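A.B. asks: just need the structure, nothing else, for what follows:
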Amino acid sequence: MESIVNLTPKAIEEVKRIFQAENTSQETGLRLAVIGGGCSGLSYKMDFDQAKEKDKVFEFDGVKVFIDLKSSIYLKGVSLDFEDGLKGKGFVFKNPNATNTCGCGESFSV
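C.D. replies: This next block holds a predicted model:
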């Protein structure tokens, strides 16, 4: 199955670092979701979780990623990166389908 999203090497490295620091189980993965809210109507959500029955499951260099069916529509083509620069550090969603994003990059519309 072709992946809906892409994780950059920096994002994979940071997720692995957090998993190790949190001492997560092998069943634990990164859940990516889209929920209603934020300045532009939709917001990204990231969490550590285990796969649910109807999730789409992908793996990037040992990092499992879980996406529910509803969120998969909004996450198609999204790239998750990790940036560490002058503006701070954190995960950044790059969504080619977003028609509008808020200034902080936390929410978007399609």
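A.B. asks: when you work out contacts or count neighbours from here on, use the C-alpha atoms and nothing else.
C.D. replies: Fine.
A.B. asks: quick one: list the elements packing against whichever strand or helix holds Phe108.
C.D. replies: Of the helices and strands defined by DSSP states H and E, Phe108 is found in strand 107-109. Strand 107-109 makes packing contacts with strand 42-50, strand 100-101 when contacts are defined by 3 or more C-alpha pairs under 8 Å, 6 or more residues apart in numbering; DSSP states H and E.
A.B. asks: now distance to Leu30 too, for these, in a markdown table please.
C.D. replies: Conversion of the helices and strands packed on strand 107-109 to a markdown table gives the following (distance: least, C-alpha to C-alpha, whole Å):
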| stretch | distance to Leu30 |
| --- | --- |
| strand 42-50 | 5 |
| strand 100-101 | 23 |
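A.B. asks: Ser79 is nearest to which of those strands?
C.D. replies: Each of the helices and strands packed on strand 107-109 has some distance to Ser79 by C-alpha to C-alpha; the shortest is strand 42-50, at 12.1 Å.
A.B. asks: also this sequence, please, to line up against the first:
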Amino acid sequence: MAITLSASAANHVSQFLAKRGKGLGIRLGVKTSGCSGMAYKLEFVDSAIEDDITFESHGVTVFTDAKSLAYLDGTELDYTKEGLNEGFKFNNPNVKNECGCGESFNV
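C.D. replies: Model prediction:
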């Protein structure tokens, strides 16, 4: 069981944490939302929660909870730049389909 970051995503997160001046890493999770049922959550972590599950990837600590890990196991978080668009992309092998807007998914 694991969640990983691409080198590009890890570099982007590390730079952002350095600019922020604080933070232990990032938290990835899922929430019920959108037209397909589930949506991703991504936030910076300033303090750990007792039940957190952590992974280390390219020097960045990734935090998640057990419920989210069931949906995110095997996921790689990437950071891509395509033309004028740039941002994080979840490469999740558990996704069966996504909505047309790309904001939600189901497994």
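A.B. asks: still on that earlier bit, in a markdown table: the helices and strands packed on strand 107-109 of structure 1, plus distance to Gly90 of structure 1 and mean neighbour count.
C.D. replies: A markdown table is the format used below for these (distance: least, C-alpha to C-alpha, whole Å; neighbours: other C-alpha atoms under 10 Å):
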| stretch | distance to Gly90 of structure 1 | mean neighbour count |
| --- | --- | --- |
| strand 42-50 | 12 | 16 |
| strand 100-101 | 17 | 16 |
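A.B. asks: neighbours around the residue nearest to Val57 of structure 1 when sequence neighbours are not counted, how many?
C.D. replies: Once flanking residues are discounted, Val57 of structure 1 sits nearest to Phe66: 4.8 Å by C-alpha to C-alpha, 6 or more residues apart in numbering. Using other C-alpha atoms under 10 Å, Phe66 of structure 1 is surrounded by 26 other residues.
A.B. asks: contact partners for Phe66 of structure 1?
C.D. replies: When contacts are counted by C-alpha atoms under 8 Å, 6 or more residues apart in numbering, Phe66 of structure 1 touches Gly29, Leu30, Arg31, Leu32, Gln50, Ala51, Asp55, Lys56, Val57, Phe58.
A.B. asks: please pull up the equivalent of it in structure 2.
C.D. replies: Taking TM-score structural alignment, the alignment pairs Phe66 of structure 1 with Phe63 from structure 2.
A.B. asks: now Gly103 of structure 1
C.D. replies: When the two structures are superposed using TM-score structural alignment, Gly103 of structure 1 falls opposite Gly100 in structure 2.
A.B. asks: same thing with Glu13 of structure 1?
C.D. replies: With the correspondence set by TM-score structural alignment, Glu13 of structure 1 lines up against Asn11 in structure 2.
A.B. asks: need the helices for structure 2, in chain order.
C.D. replies: 7-20, 66-72 (DSSP state H).
A.B. asks: which one, of these, ends up nearest to Ser33 of structure 2?
C.D. replies: Closest approach to Ser33 of structure 2 among the helices of structure 2 is made by helix 66-72 (13.6 Å; C-alpha to C-alpha).
A.B. asks: buried stuff in the closest one?
C.D. replies: Under the neighbour-count criterion of 16 or more other C-alpha atoms under 10 Å, helix 66-72 of structure 2 has Leu69, Tyr71, Leu72 buried.
A.B. asks: separation between Gly41 of structure 1 and Lys10 of structure 1?
C.D. replies: From Gly41 of structure 1 over to Lys10 of structure 1 the distance is 28 Å, taken as C-alpha to C-alpha, to the nearest Å.
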